[in-house]
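1. structural data only, the sequence is not supplied:
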């Protein structure tokens, strides 16, 4: 019976032909020096350079390297999600392919999972070699994320993280949600989340694949994941509550206006202003309509949630060792 693997090192990449060979050799040196039984799972996210040919060569020399190539570029979340499904290690380590994450950190991350009892350990690049145009927005982004999620991490976007196998097999990462895996993990019941200061190296080859727009998308993704995580299984709780409050507000205002007109006409014998002549009536009518629409939206979302079990499927062009 084959020995189970201690570690799966997961590497999502897109056009990293210059760095992937050096990274795999570095990982192998660290693993062999510590006696780990390991595998390297690479997901080529539709690269247009020679990355896949180089991965083929690496795999032919190192049987621990497995790889998947997407038909097109789906994004980092899709690559991670696919790699998580393919991984066999007791501990899963993720890192970027650009050599900014150091494989020398792997043994300590592994120890924090196996010996210290953490389910997720996130790297913190406390000292960064990035320009201020990246570090300042990053600090603000991480501050907002900490406040919203309640998870006290300094660097949510760090690619160097360690997970238990149970965790990565239990979550679904989609869209651009790779930044919020700690939040997804927490909302799925994995609360033992830790942090470790890790080394950050300046980018050695090529250029970053992300611009400042990632912070805008990141904030929108944060709102999305917060909503989905809290109301995915009970959308009626959100839409139904908002719809009910809106309907009640509209009903009370409309009833008041109609009652006021009846009172003035019947008991004071005066001519009251027409209900439809008052702007407040149209506000009440709008609230009634919105309330009904929100309630129906909640009902439909509830039906979809109950009947839908669809998972993200990505077109895989080639595989190695899987």
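-> All right, it came through fine. These numbers come from a predicted model, not from an experiment.
2. from here on, just use CA atoms for contacts and neighbour counts.
-> Noted.
3. residue 214: how many residues sit nearby?
-> Neighbours of residue 214 under the rule other Cα atoms under 10 Å: 12.
4. any idea how far it lies from residue 143?
-> Separation of residue 214 from residue 143 (Cα to Cα, to the nearest Å) stands at 16 Å.
5. what comes up buried for stretch 183-199?
-> Neighbour counts over stretch 183-199 (16 or more other Cα atoms under 10 Å) mark 183, 184, 185, 186, 187, 190, 193, 194, 195, 196, 198, 199 as buried.
6. can I assume residue 67 is in contact with residue 87?
-> No - applying Cα atoms under 8 Å as the test, residue 67 and residue 87 come out as separate, 10.6 Å apart.
7. who touches both of the two?
-> residue 41 (Cα atoms under 8 Å, 6 or more residues apart in numbering).
8. from the buried residues of stretch 183-199, which ones fall inside helices?
-> Using DSSP state H, the subset of the buried residues of stretch 183-199 located in helices is 183, 184, 185, 186, 187.
9. one more to weigh against that first structure:
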């Protein structure tokens, strides 16, 4: 389990507790990547390690953004299957078993959540709907909501993807670029109870258009070798 956090004081320890409850019947670790928080997030997480020995805290010296924090967490992960979710508490950890159920049914390299009944402002939902529509039309990734932070994937598949800032928003397209199967499952969404959003609507849209051009270039330059196998020795 990997969750990036930046200035999530007041909700950090509670999220860890919810993740632990959702995974209590499984062998798991909880990796929280503190992306150079300037509030009490790190203190809250450190105190939580007494109650949750499976909690590991990865600390960034400088703020590097959600994609870099996610990558740091995946690099640190010991398991072959990783679940990611946003550290702001808007993804409900109780939905994690839904991803595992879908994974058990399909064995896809990625199971991506898609939020239903989003608890965001009307302006944010409108901007997201527009950006998702443009992205889906151009990238043809089959996703209706790549902004949902709740996803399950094979660790080795993720580490084969090209890294760039904001790449977490294009994981279905990038996974399919490498020939991996991606499936989707509806999940819930919660209103933010602590901290502040790290993105503005205008800023998100401006970055999204630039990133989509980059992902389109990556898709255009990909060449599939078909099945790859190693020949036996004579």
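-> Here it is on my side, so go on. Bear in mind that the values here come from a model prediction, so they are computed numbers and not experimental data.
10. hang on, the earlier thing: between the buried residues of stretch 183-199 of the first structure, which is nearest residue 26 of the first structure?
-> residue 199 (14.8 Å; Cα to Cα).
11. contacting residues around the closest one?
-> Neighbour list for residue 199 of the first structure: 101, 102, 105, 125, 126, 127 [criterion: Cα under 8 Å, 6+ apart].
12. ditto for residue 224 of the first structure
-> Contacts of residue 224 of the first structure by Cα under 8 Å, 6+ apart: none found.
13. counterpart of it in the second structure?
-> Mapped onto the second structure by TM-score structural alignment, residue 224 of the first structure lines up with residue 214.
14. helix/strand/coil for its match?
-> helix (DSSP: H, G, I helix; E, B strand; the rest coil).
15. tell me where the second structure has strands.
-> Assignment of strands within the second structure using DSSP state E yields the ranges 2-5, 30-34, 55-59, 81-84, 110-115, 151-154, 182-187.
16. just the helices in the first structure please.
-> Here the first structure has its helices, by DSSP H, at 20-34, 51-61, 76-86, 106-114, 132-149, 165-170, 181-187, 213-231, 235-267, 279-307.
17. between these, which gets nearest to residue 92 of the first structure?
-> Here helix 165-170 is closest among the helices of the first structure (Cα to Cα), at 6.2 Å.
18. what comes up buried for the closest one?
-> When burial is assessed from 16+ other Cα under 10 Å, helix 165-170 of the first structure yields the following buried residues: 165, 167, 168.
19. which part of the second structure matches it?
-> So helix 165-170 of the first structure sits over residues 155-160 in the second structure, by TM-score structural alignment.
20. report the separation between the residue lying closest to residue 180 of the second structure once chain neighbours are set aside and residue 194 of the second structure.
-> Using Cα to Cα, 6 or more residues apart in numbering and skipping the chain neighbours, the partner closest in space to residue 180 of the second structure is residue 109 (5.8 Å). Distance of residue 109 of the second structure to residue 194 of the second structure, given as Cα to Cα: 32 Å.
21. the two: which is more packed in?
-> Applying other Cα under 10 Å to residue 109 of the second structure and residue 194 shows that residue 109 carries more neighbours, namely 22 against 15.
22. just give me the match in the first structure for the more buried one.
-> By TM-score structural alignment, residue 109 of the second structure lines up with residue 119.
23. equivalent analysis for residue 177 of the second structure, please.
-> Counting by TM-score structural alignment, residue 177 of the second structure lines up with residue 187 in the first structure.
24. and for the nearest residue to that match once chain neighbours are set aside, the neighbour number?
-> The shortest distance from residue 187 of the first structure to any non-neighbouring residue, by Cα to Cα, 6+ apart, is to residue 229 (6.5 Å). By other Cα under 10 Å, 15 other residues sit near residue 229 of the first structure.
25. was I right to think residue 229 of the first structure contacts residue 189?
-> No - using Cα under 8 Å as the test, residue 229 of the first structure is too far from residue 189 to be in contact (11.4 Å).
26. ok, the residue nearest in space to the middle of the first structure - contacts?
-> The geometric centre of the first structure, computed from its C-alpha atoms, lies nearest to residue 177 (Cα atoms, centre = their mean), at 2.0 Å. With contact set as Cα under 8 Å, 6+ apart, residue 177 of the first structure has these partners: 77, 221, 225.
27. thanks again, I'm all set now.
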